[in-house]
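**Q** Here's my sequence, what's the structure:
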Amino acid sequence: MPAETHLFACLNDNYGVLLHDPDSGATASIDAPEASAVEAALAATGWRLTDILVTHHHADHTGGVAELKRRHGCRVTAPRGEKQPIPAVDRTVGEGDTVTVGGLAGRILDTPGHTLGHITYVFDADHIAFAGDTLFSIGCGRVIEGTAAMMWDSLLKLRALPDATRIFCGHEYTDANIRFALTVEPDNEALRARAGEVERLRAAGRPTIPSTIGAEKRANPFLRADVPSLAAAVGLAGRPAADVFREIRERKNRF
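**A** Okay, here's the model as predicted:
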């Protein structure tokens, strides 16, 4: 049977996700922003926590790990390349490694930039990627520990996934991201259509994720730094895509 997911809000603007294998009953929490929110999601679904899959070390993604480990004895998998400690880790992974949640098989992409060790979990058979704070809908994570070139390379890895891949990210930032993106590509029809869709979703109190890689390729300026018209729009026609990405990211930082 295909994987099941349960998305839930937590903290101020974070999202948590449960990934469930209906055949085995195994369930992973993708990150653990706060233990109480994960417990509420488990109670709502009736699922049993067996794993936590951590994308990066920031506290708003790891704050509930230790408590959930104590309560459930679950297996905690975390990035190998993070310099900051993540609590209660059983296994560290990096690009080329695989993870399992019951019968669900995922692979690791190293996607540094936001942090040096950030990873993305890709479950190809179910067309799902858990991108943490690397890729948001119509946005990307702030470059904190890495470089713009590093983040651009990470985004290219995600952009190369099949268009149908559903992207789960760590925050509800889409509305703000769209407001910025329209300053860069005001005539992008896909972006304008996404703006209308997001307005309707938020008005109904619904989340704007998951998105898909195909939708993001058409509307997300941070995945379009190698599009000549976008480079020209920010005054960098003919410049390397990493330079264009850096300019867009810096503009977003000031927005």
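
**Q** hey, let's count contacts and neighbours off CA atoms from now on
**A** OK.

**Q** quick one: the strands in this protein?
**A** Along the chain, the stretches classed as strands by DSSP state E are 4-10, 14-20, 26-30, 48-53, 75-79, 91-93, 98-101, 104-110, 119-123, 128-132, 135-136, 139-140, 166-169, 211-212.

**Q** Give the other helices and strands that the fifth one contacts.
**A** The contact analysis (3 or more CA pairs under 8 Å, 6 or more residues apart in numbering; DSSP states H and E) places strand 75-79 against strand 48-53, helix 65-72, strand 91-93.

**Q** Need the winner for burial among those.
**A** strand 48-53 (a mean of 23; mean count of other CA atoms under 10 Å).

**Q** what angle sits between that strand and strand 14-20?
**A** Relative orientation of strand 48-53 and strand 14-20, computed by axes from the mean of the first three to the mean of the last three CA atoms, to 10 degrees: 120 degrees.

**Q** To compare with the earlier structure, here is another sequence to fold:
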Amino acid sequence: MTVDLLIVPCLSDNYAYIVHEAATDTTTVIDVPEAAPILQALNERGLKANLILLTHHHSDHIDGAAALAAATGAKLIGGARDAHRLPQLDQAVSPGETLPIGMEHVAVLDAPGHTVGHIAFYFPEAGLLFSGDSLMSWGCGRLFEGSPAQMHETLQQFCDLPDETLICSGHECTEANGRFALSLEPDNPELLARMEEVREARARMRPTVPIELAREKRTNPFLRGDDPALRAALDLPEGASALEVFTEARMRKDRF
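**A** A predicted model of the protein is given here:
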């Protein structure tokens, strides 16, 4: 990575992220569930937030944004489609735009499904994807507003990123997501190995994010729509499409 990444636990299971680029002394915060723990993390390291990026409008991702911006003078950036339900933005952005942040050229990616206005931020030089509640560690966000087709397209877009990309998602839910994955494939050795690592990390109160995209592609049921083993585990016919596999998996997760 060309930057330093700091993970800040917030609320009960949320994460905010701080990205600091030492070469330009640029500090960016992604999502602000609450301001106090982020301010504490910044102050402990002698950092001042320059920018705040918001992935979507849910309160557990934005409730501290206005207070953090007021305390630091940081510029608040969020999706134009969601501007009416976000804190007052200094800059509204749309998918396809590129944000110059320090020496980075951050891509604003369309990420509907969890909400219709959800966006993600990809730092290509650092190899970081801030996916909010779209692609989650070992799972994906619940479809509160969008359709299965929208979320599936979002996740497929992410799969086209380099395998070494680190996925920085918005919640600590890896163990719960892993239990669902193992309910479908209880004898899958890679899933079992991952769960052992996750449980050890959580026993030590360590975050299970970020996670490498390559591993997500091998273990996340919502990224494996073309895998015959998963299709069979979901009792779907051989000709079922990747979208049909995703839809069935998401329906089962909702009932899990």
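
**Q** just to revisit the earlier point, any idea which of the strands of structure 1 gets closest to Asn253 of structure 1?
**A** strand 139-140 (11.0 Å; CA to CA).

**Q** Can you convert the helices and strands packed on strand 75-79 of structure 1 into CSV and add a column each for distance to Asp13 of structure 1?
**A** Output for these, formatted as CSV (distance: least, CA to CA, whole Å):
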stretch, distance to Asp13 of structure 1
strand 48-53, 20
helix 65-72, 18
strand 91-93, 27
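
**Q** right, so of the ones you listed, which gets closest to Phe168 of structure 1?
**A** The nearest among these, by CA to CA, is strand 48-53 at 13.1 Å.

**Q** Without its sequence neighbours, what residue ends up closest to Ile30 of structure 2?
**A** Nearest non-adjacent residue to Ile30 of structure 2, counting by CA to CA, 6 or more residues apart in numbering: Leu53, 4.7 Å away.

**Q** The one you found -> structure 1?
**A** With TM-score structural alignment as the criterion, Leu53 of structure 2 lines up with Leu53 in structure 1.

**Q** how far away is that match from Leu236 of structure 1?
**A** Distance of Leu53 of structure 1 to Leu236 of structure 1, computed by CA to CA, to the nearest Å: 39 Å.

**Q** would you turn the strands of structure 1 into CSV with distance to Phe245 of structure 1?
**A** Formatted as CSV, the strands of structure 1 follow (distance: least, CA to CA, whole Å):
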stretch, distance to Phe245 of structure 1
strand 4-10, 29
strand 14-20, 25
strand 26-30, 28
strand 48-53, 29
strand 75-79, 25
strand 91-93, 28
strand 98-101, 30
strand 104-110, 19
strand 119-123, 20
strand 128-132, 18
strand 135-136, 13
strand 139-140, 11
strand 166-169, 20
strand 211-212, 20
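
**Q** Those strands: which one's closest to Lys157 of structure 1?
**A** Judging the strands of structure 1 by CA to CA, what sits closest to Lys157 of structure 1 is strand 104-110, at 7.8 Å.

**Q** how big's the offset between that closest one and structure 2?
**A** Aligned to structure 2 and superposed, strand 104-110 of structure 1 gives a mean residue distance of 1.1 Å (mean CA distance after the TM-score superposition for structure 1).

**Q** now the angle from that strand to strand 119-123?
**A** Using the same axes, to 10 degrees: strand 104-110 of structure 1 against strand 119-123 is 150 degrees.

**Q** Measure how far strand 104-110 of structure 1 is from the centre of its chain, please.
**A** 13 Å (CA atoms, centre = their mean, to the nearest Å).

**Q** What are the buried residues along that strand?
**A** Neighbour-count burial for strand 104-110 of structure 1, counted by 16 or more other CA atoms under 10 Å, picks out 104, 106-110.

**Q** That concludes my questions; thank you for your assistance.
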